[in-house]
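J.: Structure here, sequence nowhere to be found:
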């Protein structure tokens, strides 16, 4: 019998000897299932760091006006722990076992196209996975002794945060915070010193250097004290090591910097802030009686955070709310 499943652009239907690597569900008494239940939802299974379920419509998805095919879908089983602005992009392969030939009928997107799962669309699949005439054709082996086997593979390719979930607040008249920090008993056996928090901020100093300045320079960084995953802070700042003897300062170059700080990029600084030799010179005044003073002037110019009220399902998902204060 010829395959009566309609050809779909971008969909590839193949035969594979390899079984699905993530999940298999065996359904017994298929005839009872199709006559009494519109859909079957499997137990949750793990793939790519997420929990999923397989959804089978044995006589077609009536909501899609399908009555002559089996409809097969995969859905995210638990989205309660997902950040509201995140998406999951995955490559999906769906399987049906041929019990006579010991191989699998496989339906997937051409060129491993990824499918986008998000809060508004947690389910994706094929309305016309296989024609019922093909499924019940005894020569095919998909339905044997009233038993069939479905399977699925899920390859998560990436997860992204939607820009539309941010609320950006630009501060019209920013207030400058001044952070002053004194390090006592500084020695060069310790890799890093970190100040207490002031508002959002901490200062870190590496006496032996970090990255490109390791072994030759003192490295100084300004860092977020509490880097929350949903928050970004845009700040203008200046950091200096104080000359305690002559009341002069060594400042960052350029004198003032601006940068975004977030959970991924929580610190900004200078691996070669000052050479170790210059820092240790007695006449320099930067290290006096094993004491060093570091200061920072910081202006928060803008904050991007998750809004209290997410945009409605009827709104465009790519808009960003701008609030001037």
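T.: Happy to help now that I have it. Computed from a predicted structure; not experimentally measured.

J.: okay, CA-based contacts and neighbour counts for the rest of this
T.: Will do.

J.: burial measure for the spatially closest residue to residue 104 that is not a sequence neighbour, as a count.
T.: Of all residues not flanking residue 104 in the chain, residue 97 sits nearest, at 4.6 Å (Cα to Cα, 6 or more residues apart in numbering). With neighbours defined by other Cα atoms under 10 Å, the count for residue 97 comes to 26.

J.: Equivalent analysis for residue 161, please.
T.: For residue 161, using other Cα under 10 Å, the count is 14.

J.: For it, give its distance to residue 154.
T.: 20 Å (Cα to Cα, to the nearest Å).

J.: now do residue 251
T.: For residue 251 relative to residue 154 (Cα to Cα), the value is 52 Å.

J.: who has more neighbours, these two?
T.: Using other Cα under 10 Å as the criterion, residue 251 and residue 154 rank with residue 154 on top: 21 against 18.

J.: ranges for the helices of the stretch 101-250 of the chain?
T.: 132-135 (DSSP state H, counting those that start in this stretch).

J.: tell me the strands in it, going along the chain?
T.: 103-109, 115-117, 123-131, 147-161, 167-170, 176-183, 193-194, 201-206, 217-224, 232-242, 249-251 (DSSP state E, counting those that start in this stretch).

J.: The structure to be compared is supplied as follows:
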């Protein structure tokens, strides 16, 4: 195991913060800090990790393009265990899943996109297998559900297809309520452009389900909501940039991960990969320079380590970020 330390120059600029009615300059960005990390071979030969997550003492990599969907490592030593989870329509098989996984005592719960069903999965470490414990369909006229996240009190949230509202709030009884207005005039729109694509975003909920955050792909904007769909805070770090050829600058492209205290999200500064840390009050609290362009993150609460994987030549390594 090799330990490295990277140091980049400090960079400070102003950022804007707003609520539902206005935005104003409030303070300087946190300085870029060095990050220490360990790297270990992944053993499993990761191809394209869709999502990393932790359940119990297991680190799990979900690769939606593979026929066997999950790889498992034992924590905290990050020892590779096995692959499991067959793609298919059998009783213990899974189709393509959304990128949110909720920890359970036996394993995890996931949302199956093609069928709009929530599946609870038990992980059998001894048998190197998965078992479907329960299946719950979602209907309520919501149609195709995307960016599915778990909130408290049996509430769930997903991105809406409605041009007037950003989200749908779903409950255990099949109730569906639209909420959330799109940002106004932040990004140019051509005739026929749909709001949900112009204001594409990545969402993440606190493990408690009390709040969730949205990070926008084409504008450096973070919005915080509570579990009832009320907008709590809106923070705009910089005005969006559009290239001469009309291509939008991409700010957030990889799914965040979260604890009940912090949110970890990947971005870049001047073409260099950066990790941002936010609190649930909508404040950017820290920024770290990274050794490569990570594509997925997972936080392990029992050892306080942030696990990550890179694309490209470093795809056969697992990283442990020591913040």
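T.: That came through, no problem. In this text the structure is predicted, and so the values were computed from the model without any measurement.

J.: Just give the TM-score of the two.
T.: The TM-score (TM-score structural alignment, normalised by the length of structure 2) is 0.17; 87 aligned residues with a Cα RMSD of 5.9 Å.

J.: circling back: was I right about the residue nearest to residue 104 of structure 1 contacting residue 150?
T.: Yes. Using Cα atoms under 8 Å, residue 97 of structure 1 is in contact with residue 150, at 6.4 Å.

J.: secondary structure element for the residue nearest to residue 104 of structure 1?
T.: Secondary structure from DSSP states H and E places residue 97 of structure 1 in strand 86-98.

J.: Compute the inter-axis angle for that strand and strand 103-109.
T.: Put simply, strand 86-98 of structure 1 runs at 150 degrees to strand 103-109, going by axes from the mean of the first three to the mean of the last three Cα atoms, to 10 degrees.

J.: Show me what strand 86-98 of structure 1 is packed against.
T.: Here strand 86-98 of structure 1 touches strand 103-109, strand 115-117, strand 147-161, going by 3 or more Cα pairs under 8 Å, 6 or more residues apart in numbering; DSSP states H and E.

J.: With respect to residue 90 of structure 1, which of those lies nearest?
T.: strand 147-161 (4.1 Å; Cα to Cα).

J.: What residues of that closest one count as buried?
T.: Buried positions in strand 147-161 of structure 1, judged by neighbour count with 16 or more other Cα atoms under 10 Å: 148-154, 156.

J.: list the helices and strands it packs on?
T.: Counting by 3+ Cα pairs under 8 Å, 6+ apart, strand 147-161 of structure 1 packs on strand 23-28, strand 45-47, strand 86-98.

J.: can you rerun that using 7 Å?
T.: strand 23-28, strand 86-98 (3 or more Cα pairs under 7 Å, 6 or more residues apart in numbering; DSSP states H and E).

J.: got JSON lines for the strands of the stretch 101-250 of structure 1, with distance to residue 50 of structure 1 too?
T.: Output for the strands of the stretch 101-250 of structure 1, formatted as JSON lines (distance: least, Cα to Cα, whole Å):
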{"stretch": "strand 103-109", "distance to residue 50 of structure 1": "20"}
{"stretch": "strand 115-117", "distance to residue 50 of structure 1": "11"}
{"stretch": "strand 123-131", "distance to residue 50 of structure 1": "13"}
{"stretch": "strand 147-161", "distance to residue 50 of structure 1": "9"}
{"stretch": "strand 167-170", "distance to residue 50 of structure 1": "27"}
{"stretch": "strand 176-183", "distance to residue 50 of structure 1": "42"}
{"stretch": "strand 193-194", "distance to residue 50 of structure 1": "37"}
{"stretch": "strand 201-206", "distance to residue 50 of structure 1": "34"}
{"stretch": "strand 217-224", "distance to residue 50 of structure 1": "30"}
{"stretch": "strand 232-242", "distance to residue 50 of structure 1": "26"}
{"stretch": "strand 249-251", "distance to residue 50 of structure 1": "47"}
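
J.: Ok, which of those strands comes nearest residue 51 of structure 1?
T.: Short answer: strand 147-161, nearest of the strands of the stretch 101-250 of structure 1 by Cα to Cα, at 10.4 Å.

J.: Now do the closest one and strand 86-98, the angle between them.
T.: Going by the same axes, to 10 degrees, strand 147-161 of structure 1 makes 160 degrees with strand 86-98.

J.: tell me the angle of strand 147-161 of structure 1 relative to strand 23-28?
T.: Using the same axes, to 10 degrees, strand 147-161 of structure 1 lies at 150 degrees relative to strand 23-28.

J.: Any buried residues in the helix or strand harbouring residue 303 of structure 1, and which?
T.: In the assignment (DSSP H and E), residue 303 of structure 1 maps to strand 292-305. For strand 292-305 of structure 1, the neighbour count (16+ other Cα under 10 Å) marks 292-296, 298-305 as buried.

J.: Quick check: next helix or strand after it?
T.: Assigned by DSSP H and E, the successor of strand 292-305 of structure 1 is strand 321-324.

J.: So for residue 150 of structure 1, what's the nearest residue that isn't a sequence neighbour?
T.: residue 96 (4.6 Å).

J.: quick one, strands of the stretch 1-150 of structure 2?
T.: 2-6, 14-18, 23-28, 32-33, 35-41, 51-55, 58-62, 68-74, 79-86, 97-103, 107-112, 117-124, 129-137, 146-150.

J.: got CSV for those strands, with mean neighbour count too?
T.: CSV is the format used below for the strands of the stretch 1-150 of structure 2 (neighbours: other Cα atoms under 10 Å):
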stretch, mean neighbour count
strand 2-6, 11
strand 14-18, 18
strand 23-28, 13
strand 32-33, 20
strand 35-41, 18
strand 51-55, 23
strand 58-62, 22
strand 68-74, 20
strand 79-86, 18
strand 97-103, 21
strand 107-112, 23
strand 117-124, 19
strand 129-137, 15
strand 146-150, 23
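
J.: got those as JSON lines, with distance to residue 220 of structure 2 columns?
T.: Listed next are these as JSON lines, based on distance: least, Cα to Cα, whole Å:
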{"stretch": "strand 2-6", "distance to residue 220 of structure 2": "25"}
{"stretch": "strand 14-18", "distance to residue 220 of structure 2": "10"}
{"stretch": "strand 23-28", "distance to residue 220 of structure 2": "13"}
{"stretch": "strand 32-33", "distance to residue 220 of structure 2": "17"}
{"stretch": "strand 35-41", "distance to residue 220 of structure 2": "23"}
{"stretch": "strand 51-55", "distance to residue 220 of structure 2": "22"}
{"stretch": "strand 58-62", "distance to residue 220 of structure 2": "27"}
{"stretch": "strand 68-74", "distance to residue 220 of structure 2": "32"}
{"stretch": "strand 79-86", "distance to residue 220 of structure 2": "36"}
{"stretch": "strand 97-103", "distance to residue 220 of structure 2": "21"}
{"stretch": "strand 107-112", "distance to residue 220 of structure 2": "28"}
{"stretch": "strand 117-124", "distance to residue 220 of structure 2": "31"}
{"stretch": "strand 129-137", "distance to residue 220 of structure 2": "35"}
{"stretch": "strand 146-150", "distance to residue 220 of structure 2": "19"}
